[in-house]
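S.K.: Sequence plus predicted model, see below.
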Amino acid sequence: MKKKILIVDDDPRNIFALKLTLKAKGYDVASSLSGQDAIAMLSNDSDIKVVLMDMMMPDMDGYQTMKIIRETEPVSKTVIIAVTAQAMPEDREKCLEAGADAYVTKPINVDILLNTIEKLS
């Protein structure tokens, strides 16, 4: 079994599609509909190696969630890939400054995502 990936997205349809794709590639996949739930899951499951973080969520967005993860031991070093429909150069910088290790845009190019996961984890 490959690495365990946590998908954080407030839209169950996005989770469903991404989960199918990643499972087909042999990854163990967990999912969360909110930043707070994602932080709890990370704290309770040391097998999660990569987080795919939707940046635009209600309540706690991806920026806030990443900041908390980066400040929380022992999960502060978890690989986080920001996933966003925002594709402006300043958005990429904002994601990286907030704690993302990488950045992919929606609609997700699966090859780019898989290469990014393998490169970082």
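M.R.: Perfect, I can see it now. Numbering: from 1, shown residues only.

S.K.: For the rest of this, base every contact and every neighbour count on C-alpha atoms.
M.R.: Will do.

S.K.: Now do the helices in the protein.
M.R.: Residue ranges of the helices in the chain, as given by DSSP state H, are 12-24, 35-44, 62-71, 89-97, 110-120.

S.K.: which strands and helices sit next to the third one?
M.R.: Counting contacts by 3 or more C-alpha pairs under 8 Å, 6 or more residues apart in numbering; DSSP states H and E, helix 62-71 packs against helix 35-44.

S.K.: Structure two is appended below for comparative analysis:
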Amino acid sequence: MEHKQVLIIDDDTRNIFALKAVLNSRNIACLSATTAAEGLQLLEQDHQVGVVLMDIMMPDMDGYETIAALRANTKNRRLPVIAVTAQAMVGDREKCLEAGADNYISKPIDVDVLLAQIQQYLSV
């Protein structure tokens, strides 16, 4: 797992800080972006990203649009994306999956569930 990184795209730096703290404590390397554009730019560079944690509710370009842009690049079509969102209403999970996410987790995040999802993708 140490060769692949997790890219966190979230407009709230507090969320990024908390996620990085949890992942780094498990020796999972992280990159982060506070805008969709910055996240997409990081993916264009060669950072060995193994999974993306995508916040859905972001200003300018939301997570759904960002996932679509990410998937439009053939290089990223198979890159695992976990939608991370406070949206936990009926149908929100399905909406994220239809937008191209591979998995979904709602806030507040269950750390054990998130780690299991990430490890599933990074160990492949």
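M.R.: Yep, that arrived. Quick caveat, the model's predicted, so the values are computed rather than measured.

S.K.: re the thing from before, switch the helices of structure 1 over to a markdown table; also include distance to M55 of structure 1 and mean neighbour count.
M.R.: Rendered in a markdown table, the data for the helices of structure 1 read as follows (distance: least, C-alpha to C-alpha, whole Å; neighbours: other C-alpha atoms under 10 Å):
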| stretch | distance to M55 of structure 1 | mean neighbour count |
| --- | --- | --- |
| helix 12-24 | 13 | 15 |
| helix 35-44 | 10 | 17 |
| helix 62-71 | 4 | 20 |
| helix 89-97 | 8 | 14 |
| helix 110-120 | 16 | 13 |
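
S.K.: Let me have those helices in a markdown table, extended by distance to V50 of structure 1.
M.R.: Rendered in a markdown table, the data for the helices of structure 1 read as follows (distance: least, C-alpha to C-alpha, whole Å):
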| stretch | distance to V50 of structure 1 |
| --- | --- |
| helix 12-24 | 12 |
| helix 35-44 | 10 |
| helix 62-71 | 12 |
| helix 89-97 | 15 |
| helix 110-120 | 7 |
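
S.K.: of these, which approaches I80 of structure 1 most closely?
M.R.: Using C-alpha to C-alpha as the criterion, the shortest distance between I80 of structure 1 and these is 7.7 Å, found for helix 62-71.

S.K.: Now tell me what touches the closest one from outside.
M.R.: The contact list for helix 62-71 of structure 1 (C-alpha atoms under 8 Å, 6 or more residues apart in numbering) reads 35-36, 39, 53-56, 75-77, 80, 82, 95, 98-100.

S.K.: So among those residues, which ones count as buried?
M.R.: Among these, those buried by neighbour count (16 or more other C-alpha atoms under 10 Å) are 35-36, 39, 53-56, 75-76, 80, 82, 95, 98-100.
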